[in-house]
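> Show me the folded form of this:
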Amino acid sequence: MATAAENLWVAQQRPLITAWIKKQFPCFDAIQEHLLNISNVVPQRFILCFFGFLAIVNAYTMRHCLDIALAHIVAPKRKQIRLRNLDTVKLSSFNLYERMEQHRNGTLLSFSYRRHGKDNTYDWSDQLQTFILVSFYVGYVLSHMPSAQLAMRYGGKWVLAIGLAITALLTMLTPAVVKWGGPLALIAIRLLIGFSEGPTYPALSELLSKWVPSKERATLGSLVLSGSQIGISMGNFIAGLLLHRYDWSLIFYYFGVCTLLWFIGFTYMCYNTPEENPFIKVREKQYLQKEIGLVERCQHKTTKTPWRDIFRNLPMWALISATIQYDWTQLQHAAEVPQFIRDAKQQPLIENIINGLQNQMPYIMNWLLSVLSGVISDLLVNYEIFSVTVMRKLMAFVAAVAPNLYDSLLPCLTCSETSNLFAFCHCAINVLGSYYAGIKLTPLDMSPNFAATLMGIANGIGSISGIVAPFIKHSFAGWSQFKIVHAFLWLISTLLISGDIQPFDQLIPLTSDPYKIE
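Now for the predicted structure:
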């Protein structure tokens, strides 16, 4: 958390920055007055959660825009892959399994869209495209733990804001890198994009631990943390509309500008703690201080992280295992049942809009079920029908059973039962929404003081699935047996997670190196 000297410096610089903005933008006063009116009506914790939700939405649109644009960057090949006599396969948001399979058997994907006018596509091998896609996850994993420590030390606001702002700038540079730098430069910039986007979840966890009381944790936490589903859905849908008429590079500019606009609103309206927020009402501040105990938890600069106790904690390992299983399942389902699109050049815009909405419905329903699961969880806990731990385990169990049931029923379907295949897939993806009210919230439950660290560990390790999953699938002989192990680990993890505050949550005075394991 920022020191008094740092807070004083920020307070001194704020009027200068405000004066410069007013000079550049004459309408700033009207916008400021409108925002103040909103802050007087809407509680500040809701405003922070809204911007936190948009942060994850923007992060995922920028993460997956290359997955969509790659179909138009790379020249189409002669060979095609068709599944169940449907339309040509398109890159999905997590289309890594097919990539590995293609460069093993020598087949290549054919894409529905083609560039108009002069052909500026590139002849990249499938193996090279795989490395381009995976490079993001390498940087993403590496930045989780450092960003978690920065968020605990200086607050989550600027760690989140600066990380996404850098991601936006690098995303907007991507078209130039593709055209002038080549594939190796693209791998490098994707690595940097992943590294700068890595702080998103740890920084948001730090902010939520300071702003969201336990009575509202499942509702607001699920709303914010499940923004990834809306990000994927909006990214695919908007990108499809843009590609209908414009060049692929516009995707990167559009999502980058949207994130920079979010950056302006977030940095002006949101703060690390209620005590720093000048817009918060006294009543709301007192409520949050009573429910959360802010004053006691603002000493991260003078405390050390209990690394040994964290890694010796059984519920912590259950959280890590459950996160790995979820990320693995999400990758697997997105790869086994890819999205199918039609050639936008041969269809009217309205039909492309309808097809796009149909393709994104699983993600939208997933998000709605996430929020609904959070509301139900808070109601049952607040009325003391279930404890927090029981509620988290119940939601986690629902999220674990549905995908495994889908895996069991999938081999029973014939090639002619395509509608049943998609119905089962949609149900599996939808029910996965309860994961956010069951597992994703447990870092906030287990240790409000070190929520950023727990999220950095669990989400960082879980994201390794995006790197190793393609290789393991094709190198492991007993794949069906491995699926059984995967299902068993997920079910066991749901039984061992905890919604109770763990012993290592106590703040320990800093007397030595904060990163030394003692």
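> contacts and neighbour counts: CA atoms only from here.
Fine.
> Helices of the stretch 401-518 of the chain, start to end?
Along the stretch 401-518 of the chain, the segments classed as helices by DSSP state H, counting those that start in this stretch run 418-431, 434-438, 442-446, 451-462, 465-475, 479-496.
> Looking at those, spot the one closest to Ile132.
helix 465-475 (11.3 Å; CA to CA).
> report the angle between the axes of the closest one and helix 479-496?
Per axes from the mean of the first three to the mean of the last three CA atoms, to 10 degrees, the angle that helix 465-475 makes with helix 479-496 is 140 degrees.
> Show me what helix 465-475 is packed up against.
Helix 465-475 is packed against helix 97-105, helix 126-142, helix 314-336, with contacts defined by 3 or more CA pairs under 8 Å, 6 or more residues apart in numbering; DSSP states H and E.
> How far does the second one sit from its chain's centre?
In terms of CA atoms, centre = their mean, to the nearest Å, the centre of helix 126-142 is set 17 Å apart from its chain centre.
> So which other helices or strands are in contact with it?
helix 97-105, helix 182-197, helix 451-462, helix 465-475.
> ok, back up a step: any chance of CSV for the helices of the stretch 401-518 of the chain, columns distance to Asn40 and mean neighbour count?
Output for those, formatted as CSV (distance: least, CA to CA, whole Å; neighbours: other CA atoms under 10 Å):
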stretch, distance to Asn40, mean neighbour count
helix 418-431, 36, 18
helix 434-438, 29, 31
helix 442-446, 28, 26
helix 451-462, 29, 26
helix 465-475, 43, 17
helix 479-496, 41, 17
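> let's see this one next to it:
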Amino acid sequence: MISNKGPSIGARHLQVLLLFFAIGVNFITRAYVSVALVAMTDAETTNPNFYEFNWNEKERSYILSSFYWGYMATQFPGGYLSRILGAKTCILIATVGSSLLNLLIPLTVYWGGWQVYCAIRVGQGLFQGLVFPSIHAHLAKWSPIEERTRLGGFAHLGVQIGIVLAMSLTGLIAASDFGWPGISYIYGGIGVVFCTIWIIFAENCPADARFITSEERKYIISAQEGVESKTKQRIPVPWKAILTSGPYISLLVVQSSQGWSSSIMQTQIPAYLHGVLNMDIKSNALFSTLPYIAMLIMSLVFLFGAGIVLKNQWAPLGVVRKTLNTIAMWGPAALLIGVAYLDENQKALAIAFLTLNAGLNGGMTIGSGLNAIDLSPNHVGILMGLLCCITNIIPIITPLAVGIIVYDETQRALWKIVFIIAAVFFFFGNLQYIIFGSTNTQPWNDADYQQKHDNKQNNSSHSTMTKTDTVNSIKSDSLKEVVS
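Predicted coordinates:
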């Protein structure tokens, strides 16, 4: 074990703090639209001084899902680009592009309608598709194995912070003198300011970092022996081994299941509160935010709890991950079924269930959210790119499916179907993760895995050819004897 870890608060913590803000800023842009759409299509409940758009439920569903059309397309290339350009450049490109497009929304949506809004959201998704493959690649470079859960969990708290800010501030901005156009201007401006800070302080890896002590650099690099460094030759990607890996396939399934249910929470809850529980946008924004405040608080509880358990070696990492994932998925599954049977007369109980649902779901980050780094620190950018590419098909489908099922958002019976389907995804997704999931570093993570695999195949092929030659030689000798 390395005794000298450098300063207790050092460069690795600065990088994780920057990742926390990077995730938060990008998640604000991703999540605020569900509340903004209520303001843009129902001015009477927000600010009647601004233009109101007459968009129906299907058109609003297109807007909500359009972000993920672009987001899915660049996830896989994002994994490659993070290896080639480095996480610093990729995250900068993603945040700048997404923020600048935000500023265009009020200037273009008047004449372009919901179609141009969809186009802008597709563009934002294209940029943000680079974010999470780069985030995990950056964490793999900067997080020593023994600190990976704590540092990775803290960085991912940016998800909850981003959603909380988007849900809580968006309604307030829309109801203020800025109106709904101010939403895009303020969030776009925040993104541009963050990018300036990112350019100054972000570093791709400890070996190249400026703001780091020699002790901390030695500690991080020594604790990550075998992890690909930017200064070394890149490790070939063992595609066949990855695509046939049971633990990785299990991770794909559990994340896809979670994606369905979480996209329901992020994009549909404002419409549910407005349509079924008859809340105006101000109270809607408040109660839409409560679940994510609960998620933030519970994520902190899960993060520190897992840290204590792992530090004292009370349970192995695999048990910790699967336990938290079970709490995060089976608890919400039961609560969603409960919500499905509540109506306007049980408003307080419905909000309590939704809040507790999101709070328990905060365990997903420490559960399966960081599992890709466990499986392969060297290829985590590729793993996350492929993972996010597949799982983000789900948020494209979800709003469209809800738009078909909930043809009248005031009908509780229609929302019941939506919530029960989400509960089923939660239950079976986690069940298979318990059975097939793993936190063991996979053999194909090794730097020379592909070379060994190729050599083994070549040797096997050579051995087969040698046996064939021997058999042919024996047959030839036998034939000669017969002839003679």
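> returning to that earlier point: among the helices and strands packed on helix 126-142 of structure 1, which is nearest Ala423 of structure 1?
Here helix 97-105 is closest among those (CA to CA), at 21.6 Å.
> Quick one, which of the helices and strands packed on helix 126-142 of structure 1 gets closest to Glu206 of structure 1.
helix 451-462 (5.0 Å).
> and the closest one, what does it pack onto?
Based on contacts counted as 3+ CA pairs under 8 Å, 6+ apart, the elements that helix 451-462 of structure 1 packs against are helix 126-142, helix 144-154, helix 200-211, helix 314-336, helix 442-446.
> pretty sure Leu336 of structure 2 contacts Ala423?
Yes. Counting by CA atoms under 8 Å, Leu336 of structure 2 does reach Ala423; the two are 6.0 Å apart.
> Present the helices and strands packed on helix 126-142 of structure 1 as a markdown table; the columns should include distance to Ile341 of structure 1.
Converted to a markdown table, these look like this (distance: least, CA to CA, whole Å):
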| stretch | distance to Ile341 of structure 1 |
| --- | --- |
| helix 97-105 | 17 |
| helix 182-197 | 26 |
| helix 451-462 | 30 |
| helix 465-475 | 24 |
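> what are the ranges of the helices in the stretch 101-250 of structure 2?
131-142, 148-175, 179-201, 214-223, 239-243, 246-275.
> where in structure 1 is the aligned partner of the fifth one, by residue range?
Residues 307-311 of structure 1 are where helix 239-243 of structure 2 aligns, taking TM-score structural alignment as the criterion.
> can you check stretch 304-319 of structure 2 too?
The aligned range for stretch 304-319 of structure 2 in structure 1 is 375-390, by TM-score structural alignment.
> Between the two ends of that stretch, how far is it?
Separation of the first and last residues of stretch 375-390 of structure 1 by CA to CA, to the nearest Å is 15 Å.
> which residue packs closest to the counterpart of Cys49 of structure 1 in structure 2, ignoring adjacent ones?
Residue correspondence to structure 2 (TM-score structural alignment): Cys49 of structure 1 is matched to Val16. Closest residue in space to Val16 of structure 2, ignoring its immediate chain neighbours: Ala155 at 5.6 Å, by CA to CA, 6 or more residues apart in numbering.
> Same check on Gln255 of structure 2?
Thr391 (6.5 Å).
> where's the residue mapped onto the one you found from structure 1 relative to Gln330 of structure 1, distance?
In structure 1, the residue matched to Thr391 of structure 2 (TM-score structural alignment) is Gly462. Applying CA to CA, the value for Gly462 of structure 1 to Gln330 of structure 1 is 11 Å.
> if I line the two up, what does Tyr201 of structure 1 land on in structure 2?
That one, Tyr201 of structure 1, aligns with Phe132 by TM-score structural alignment.
> That's all I had, so thanks and see you.
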